[in-house]
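1. Quick one: sequence plus predicted model below, questions after.
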Amino acid sequence: MAATHRVSAVIFDLDGTLLDTERATRDVLKEFLGTYGKVPDAAKEEKRLGQMHRESTTGIIADYGLPITVEEYSEAIYPLYIKRWQRARPLPGVNRLLKHLHKNGVPLALASNSIRRNIDHKILKLGELKDCFSVVLGGDQVPHGKPCPDIFLEAAKRLGVNPSSCLVIEDSLVGVQAAKASGAKASKVLWPWNHYSQMLR
């Protein structure tokens, strides 16, 4: 009989896994690039899904030849994000899943490549479900973001469990790579709008 491996804790990504914020991210980029007379390139943006903020921003500035710094880009685009995040909602099944895990005493963590300031804004859209998480980590709280395993190793440490006993729920390739590198089990969620080309429609 095949051996079973007990899951001691579950670690969730946020954007595109728990909340429908990925489309908002694409809409903001489209709006911002439009002010420079440019349009997003679907292939380039597909590869950016799940990247750290600075890495993603640096790539955007270079790819579209924007005459601004990373800091100027971040300052200009943040108000646009705040406006779009107000419309974010938990993805289908999220409410029921989080309630079930929390009710059954499964330790939960949230580990996102987003900077912690942004997470604190977005997580409010989970309502009371945000209190299900005993650990919340942003990419700026660890030495290296995904696909490095740092954030999942730190989440497991704060939960007081071995990374190998954790299940990580992700929607991006870099997230799955980070989870596997940490020794955790990984599950990738697939939504019809998970691909950038479809978000542009």
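-> Ah, there it is.

2. C-alpha only now, for contacts and for neighbours.
-> Will do.

3. who's in contact with Ile77?
-> Neighbour list for Ile77: 28, 32 [criterion: Cα atoms under 8 Å, 6 or more residues apart in numbering].

4. Could you report the neighbour count for Val10?
-> Residues lying near Val10 (other Cα atoms under 10 Å) number 24.

5. likewise Arg117?
-> 10.

6. Same question for Ile151.
-> 28.

7. Doesn't Ala109 belong to a helix?
-> No - counting by DSSP: H, G, I helix; E, B strand; the rest coil, Ala109 falls outside a helix, being strand.

8. For it, list the residues it contacts.
-> 9-12, 133-137, 155, 159.

9. from those residues, which ones fall inside helices?
-> Within the contacts of Ala109, residues falling in helices by DSSP state H are 155, 159.

10. Scan the contacts of Ala109 and report the most crowded one.
-> Busiest of these [other Cα under 10 Å] is Ile11, holding 27 neighbours.

11. another one to put next to it:
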Amino acid sequence: MIDSTAGPEREGPADRGQLRQHVDRLLGAGRVEEAATALRRLVTRYPDDGAAHLALGTVLASHGRAGLAVTHLNRAVQLVPHDAAAALACGKARLSAGDPIGAAAMFRRAAVLSPALADGHFQLGVATHKHGRHDLALAAQALACQLQPAHAGAQFCRARALFLLGRDNEADAAFARSVALDAGLRREWSILRRTLRPVDVSRIARPR
């Protein structure tokens, strides 16, 4: 339990550790708002604590406060620049905040820092798809599938990218793999095929 009588002058390691333990207990008990309050206290008292900014940003993002989460996660990336988890979390928050290009930059950073992290490549594929770069999305999802073949989301997103690039046979094969992993994706594929038919450029009249 944190000593509520402790003043700001008590800034020793035990004080910081005590705050972190308190946050862990609150999160474990599902008391998220109280945990967020404790984390705010932690980052106010220790503004150079990258792990605290990461934790606070993650909590805020998971409860729909992506804009504020981005502020703390950007700070976390600055403080712990070699932490792939911080870059990944920041990318997810940026994506939720409607910034797919900024998100893609963070996911690329995560993928460079941890090339074997399938979720980094998967999220990069999601972000590049959102700003219309289906070729880049395909490359990222192919890497995610290679690293984690049982990742149903990556298999499905790879199928979607292939479909949007007009490579139907390959898309169907990739879709079959995703459905084998998660049968619930069958309906998503049906909707996608009805609504996202790629343009056949060969049928577009060329200027004379």
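-> Structure's in. What do you need? Remember, it's a predicted structure, so these values are computed and weren't measured experimentally.

12. So after superposing, what's the score?
-> The TM-score (TM-score structural alignment, normalised by the length of the first structure) is 0.28; 94 aligned residues with a Cα RMSD of 5.6 Å.

13. returning to what we had before: distance to Gln177 of the first structure for the contacts of Ala109 of the first structure - can I get that in TSV?
-> Formatted as TSV, the contacts of Ala109 of the first structure follow (distance: Cα to Cα, whole Å):
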residue	distance to Gln177 of the first structure
Ala9	18
Val10	16
Ile11	14
Phe12	14
Phe133	23
Ser134	24
Val135	21
Val136	20
Leu137	18
Ala155	16
Leu159	21
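
14. can you tell me which two in the contacts of Ala109 of the first structure are farthest apart?
-> Ala9 and Leu137 (15.1 Å; Cα to Cα).

15. so which helix or strand takes in the residue sitting nearest the centre point of the second structure?
-> Residue closest to the average C-alpha location in the second structure (Cα atoms, centre = their mean): Lys92, at 3.0 Å. Using DSSP states H and E, the element containing Lys92 of the second structure is helix 84-96.

16. For that helix, name the packing helices and strands.
-> helix 50-62, helix 66-79, helix 100-113, helix 118-130 (3 or more Cα pairs under 8 Å, 6 or more residues apart in numbering; DSSP states H and E).

17. if you set the cut-off to 7 Å instead, what comes out?
-> On a contact count with 3 or more Cα pairs under 7 Å, 6 or more residues apart in numbering; DSSP states H and E, helix 84-96 of the second structure meets helix 50-62, helix 66-79, helix 100-113.

18. closest to Arg160 of the second structure out of those?
-> helix 100-113 (17.6 Å).

19. Contacts made by that closest one with the rest, please.
-> 82, 84, 87-88, 90-92, 94-95, 117, 120-121, 123-124, 127-128, 130-131 (Cα atoms under 7 Å, 6 or more residues apart in numbering).

20. let's see it at 8 Å
-> So helix 100-113 of the second structure is in contact with 82-85, 87-88, 90-95, 117, 120-121, 123-124, 127-128, 130-131, going by Cα under 8 Å, 6+ apart.

21. count of residues packed around Arg187 of the second structure?
-> For Arg187 of the second structure, using other Cα under 10 Å, the count is 10.

22. Let me fix that, I meant to ask about Met106 of the second structure.
-> 27.

23. so how far is His53 of the second structure from it?
-> Distance of Met106 of the second structure to His53 of the second structure, computed by Cα to Cα, to the nearest Å: 16 Å.

24. do you know how far the residue nearest to the centre of the second structure is from Ala61 of the second structure?
-> Taken as Cα to Cα, the span from Lys92 of the second structure to Ala61 of the second structure is 8 Å.

25. who touches Arg40 of the second structure in this structure?
-> Arg40 of the second structure touches Leu56, counting by Cα under 8 Å, 6+ apart.

26. Could you point out which of the contacts of Ala109 of the first structure is nearest to Asp27 of the first structure?
-> Looking across these and measuring by Cα to Cα, the closest to Asp27 of the first structure is Phe12, at 23.7 Å.

27. Surely the closest one is in contact with Leu98?
-> No - with contact defined as Cα atoms under 8 Å, Phe12 of the first structure does not reach Leu98; the gap is 10.1 Å.
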